[in-house]
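Trainee: this one's structure only:
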């Protein structure tokens, strides 16, 4: 069975009992780590939820902070939307084709625009934990090496063999984001909105110091383990793309302390451990930062979409 046929089967399952107002969503939103609260921005009625385990061919996430449900509802009372509360990742053992399957389903549902959110590590020294980065480009090292969602025979039902990506991040939508941020940010708002470049890494380990420095030297502002395969697939399908990263930790770029440094003399094992672990990232830290910034991220996404679809 082709990917197109699998996506068609999934859509048939999803739409058979959906309220008429939700059968053709205009926008799809992918909720990243700790950002599942975006699903609560849709109206209470009409609304429908599907556990990923019930949807034919759908990948199932195993990572904390990724609930694994598809939510259909209305944004701003008028915009039919479908939200992925949690996503599957390549590092969980899925293939690139499998983790991008939901994007194919969005295309078959009739979605025009996909909004992707994620938790990311900050590489740019100007970025602080809690800041939001609007993506305008990416570095896909795995894709360079052939670990690519479009590898294999091209499915002409979705798109062309060699899709360009120089225009991947929709400029009009990014303009709306900046306009929306000016409206929702208050003088008391400590977090900032940036535009920058996202580097995709396979994971599941966080980056070493040397890897972080390399990515920063290549021009990356944030780094994470998702989103880019979905963006590649979305553009292959002809979907408009908007993507945002929540900076949930600062990557450590300082070189590791050498074992022969004179300053280490006389330090006990605990003190040495503190030195080497300074700035070390953890998944709970990522989730906590997501919870703290969720409200602002939700407001920004909704206000942007209201502008994009002419309801604000």
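Mentor: Noted; the coordinates are in hand. Predicted model only: the values in this text are computed from it and were never measured. Numbers count the residues shown, from 1 in each chain.

Trainee: only C-alpha atoms for contact and neighbour calcs from this point on.
Mentor: Noted.

Trainee: show me what contacts residue 144?
Mentor: Applying CA atoms under 8 Å, 6 or more residues apart in numbering to residue 144 gives no contacts.

Trainee: do you know how far it is from residue 226?
Mentor: Going from residue 144 to residue 226 by CA to CA, to the nearest Å gives 16 Å.

Trainee: quick one: the helices in the stretch 101-250 of the chain?
Mentor: 101-109, 141-144, 171-184, 209-217, 228-236 (DSSP state H, counting those that start in this stretch).

Trainee: next, the angle from the helix or strand hosting residue 28 to helix 101-109.
Mentor: Assigned by DSSP states H and E, residue 28 belongs to strand 27-31. Interaxial angle, strand 27-31 versus helix 101-109 (axes from the mean of the first three to the mean of the last three CA atoms, to 10 degrees): 160 degrees.

Trainee: what does strand 27-31 contact?
Mentor: Residues from elsewhere that reach strand 27-31, judged by CA under 8 Å, 6+ apart: 38-39, 79-87, 106, 111-118.

Trainee: which of those residues count as buried?
Mentor: Buried subset of those (neighbour count, 16 or more other CA atoms under 10 Å): 38-39, 79-87, 106, 111-118.

Trainee: quick one, longest helix in the protein?
Mentor: Identified as the longest helix of the chain according to DSSP state H is helix 283-308.

Trainee: so of the buried ones among the contacts of strand 27-31, which ones are in strands?
Mentor: Residues of the buried ones among the contacts of strand 27-31 located in strands (DSSP state E): 79-85, 113-118.

Trainee: now, among those, which is nearest to residue 177?
Mentor: Using CA to CA, residue 115 comes nearest to residue 177 of these, at 11.5 Å.

Trainee: tell me the contacts of the closest one?
Mentor: By CA under 8 Å, 6+ apart, the contact set of residue 115 is 27-30, 241-244.

Trainee: on that earlier part again, name the nearest of the ones in strands among the buried ones among the contacts of strand 27-31 relative to residue 148.
Mentor: Using CA to CA, the shortest approach to residue 148 within these belongs to residue 116, at 18.3 Å.

Trainee: mind putting the contacts of residue 115 in TSV, distance to residue 189 and neighbour count included?
Mentor: What follows is these, written out as TSV (distance: CA to CA, whole Å; neighbours: other CA atoms under 10 Å):
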residue	distance to residue 189	neighbour count
27	28	23
28	28	26
29	24	23
30	25	26
241	27	25
242	23	25
243	21	25
244	18	27
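
Trainee: is residue 253 in a helix, a strand, or coil?
Mentor: Secondary structure assignment for residue 253 (DSSP: H, G, I helix; E, B strand; the rest coil): coil.

Trainee: just give me the neighbour total for residue 202.
Mentor: Neighbour count of residue 202, defined by other CA atoms under 10 Å: 17.

Trainee: which residues touch it?
Mentor: Residue 202 makes contacts with 90-91, 142, 225-226, as judged by CA under 8 Å, 6+ apart.

Trainee: put this next to the previous one:
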């Protein structure tokens, strides 16, 4: 029997979310039907879903209201299963939706509200990111403490439009977007795994629309306003999760160093200055994700076990 059709992916009515939730619940075994934890797997980090047991998967295109991911490194499926030694019921979003793909922010964040209706209480959101702050190096993990949303400040907020009061208030605060206790657990997990000190570092994440990477001047501006890391995702999902009352832990794998120097001057009256900073490309982002996949899997599994033990 084909799944029910849903022609209004941008519909924010409670009925739209209920349709998708009921579709999933009807096809899940009882032990997986009410996950308490959700994980969004960012670029190159989809292997996290391979660590769960008793897995049940759903392609995005089969779920009512979902759109499809078009980005290399994003598989496009929900994977339900039991994660870690504590066998925590978990749903993994293997591949996310992005604003730059042409989706609306309501489409991008629709899965978060479905997670809430399924019973999710904690969201772990991961991404691959560029480092603006030179205290970060490729391979480090930024533990998000705050964010700067350039699209949001310009009016592109996923909560724009009618408020769905069943999920939350019209004006939700974001000053506590990234849960302190979950951040403490992340550092405890790194210590437990004996990661070298400094592998994890707290960071402010800057959200930009993409899909072009930042110019040098833009990167310097983002650094000047307090950004440590920059990426093209995550913040819309976090805003909707907090609107729903879901606690959030954000983990950013540093995949590249963002070019922030002024570069060489072509003006013969100016001294030759600036370093030749390599251009970033998406293949580099995916490669770093592959290289650090095992460490990220261990880190997230350990975090989930520690959360389940508290």
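Mentor: Sure thing, it's come through. As the structure is a prediction and not an experimental result, all values here were calculated from the model.

Trainee: may I ask which two of the contacts of residue 115 of the first structure are separated the most?
Mentor: 27 and 244 (15.2 Å).

Trainee: rewinding a little: tell me which of the helices of the stretch 101-250 of the first structure sits nearest to residue 254 of the first structure.
Mentor: For residue 254 of the first structure, the closest of these is helix 209-217, at 6.5 Å, according to CA to CA.

Trainee: how about the closest one, aligned to which bit of the second structure?
Mentor: In the comparison with the second structure, helix 209-217 of the first structure aligns to the range 216-224 (TM-score structural alignment).

Trainee: average offset between the matching stretch and the first structure?
Mentor: Here stretch 216-224 of the second structure, set against the first structure after superposition, deviates by a mean of 0.7 Å using mean CA distance after the TM-score superposition for the first structure.

Trainee: how about residues contacting that stretch?
Mentor: With contact meaning CA under 8 Å, 6+ apart, stretch 216-224 of the second structure is reached by 132-133, 206, 258-262.

Trainee: residue 236 of the first structure -> the second structure?
Mentor: Aligned by TM-score structural alignment, residue 236 of the first structure pairs with residue 243 of the second structure.

Trainee: number of nearby residues for that match?
Mentor: By the criterion of other CA under 10 Å, residue 243 of the second structure has 23 neighbours.

Trainee: run through the residues that contact the nearest residue to it once chain neighbours are set aside.
Mentor: Nearest residue to residue 243 of the second structure in three dimensions, chain neighbours excluded: residue 168, at 5.2 Å (CA to CA, 6 or more residues apart in numbering). The contact partners of residue 168 of the second structure, taken as CA under 8 Å, 6+ apart, are 243-245.

Trainee: for the longest helix of the first structure, packing partners?
Mentor: Counting by 3 or more CA pairs under 8 Å, 6 or more residues apart in numbering; DSSP states H and E, the packing neighbours recorded for helix 283-308 of the first structure are helix 171-184, strand 240-250.

Trainee: including distance to residue 292 of the first structure, could those go into TSV?
Mentor: Formatted as TSV, those follow (distance: least, CA to CA, whole Å):
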stretch	distance to residue 292 of the first structure
helix 171-184	16
strand 240-250	10
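
Trainee: deepest of these, which one?
Mentor: When those are scored by mean count of other CA atoms under 10 Å, the highest mean neighbour count falls to strand 240-250 (a mean of 26).

Trainee: count the residues that sit near the residue mapped onto residue 161 of the first structure from the second structure.
Mentor: Using TM-score structural alignment, the partner of residue 161 of the first structure in the second structure is residue 170. The number of residues packed near residue 170 of the second structure is 14, by other CA under 10 Å.

Trainee: cool, and residue 4 of the first structure?
Mentor: With other CA under 10 Å as criterion, residue 4 of the first structure counts 18.

Trainee: does it sit in a helix, a strand or a coil?
Mentor: At residue 4 of the first structure the chain is in helix, as set by three-state DSSP.

Trainee: what residue of the second structure takes the place of it?
Mentor: The alignment partner of residue 4 of the first structure in the second structure, by TM-score structural alignment, is residue 14.

Trainee: quick one: residues contacting its match.
Mentor: 164, 166.

Trainee: how close does it get to residue 233 of the second structure?
Mentor: For residue 14 of the second structure, the distance to residue 233 of the second structure (CA to CA) stands at 25 Å.

Trainee: now do the same contact list for the equivalent of residue 193 of the second structure over in the first structure.
Mentor: Alignment note (TM-score structural alignment): residue 193 of the second structure maps to residue 184 of the first structure. When contacts are counted by CA under 8 Å, 6+ apart, residue 184 of the first structure touches 299-300.

Trainee: mark which of the contacts of residue 202 of the first structure are buried, thanks.
Mentor: Listed as buried from those are 90, 225-226; burial here means 16+ other CA under 10 Å.

Trainee: what's the matching residue for residue 28 of the second structure over in the first structure?
Mentor: Residue pairing (TM-score structural alignment): residue 28 of the second structure is matched to residue 18 of the first structure.

Trainee: residue contacts, the residue lying closest to that match once chain neighbours are set aside?
Mentor: Distance criterion CA to CA, 6+ apart; nearest residue to residue 18 of the first structure, sequence neighbours excluded, is residue 48 at 7.0 Å. By CA under 8 Å, 6+ apart, the contact set of residue 48 of the first structure is 18, 71-73.

Trainee: closest one of those to residue 288 of the first structure?
Mentor: Nearest to residue 288 of the first structure, judged by CA to CA, of those is residue 71 at 23.1 Å.

Trainee: any idea which helix or strand carries the closest one?
Mentor: Going by DSSP H and E, residue 71 of the first structure is in strand 69-75.

Trainee: what range in the second structure does that strand sit on?
Mentor: Against the second structure, strand 69-75 of the first structure falls on residues 77-83 (TM-score structural alignment).

Trainee: going by distance to residue 212 of the second structure, which of the contacts of stretch 216-224 of the second structure wins?
Mentor: Taking CA to CA as the measure, residue 212 of the second structure lies nearest residue 258 of the contacts of stretch 216-224 of the second structure, at 12.6 Å.
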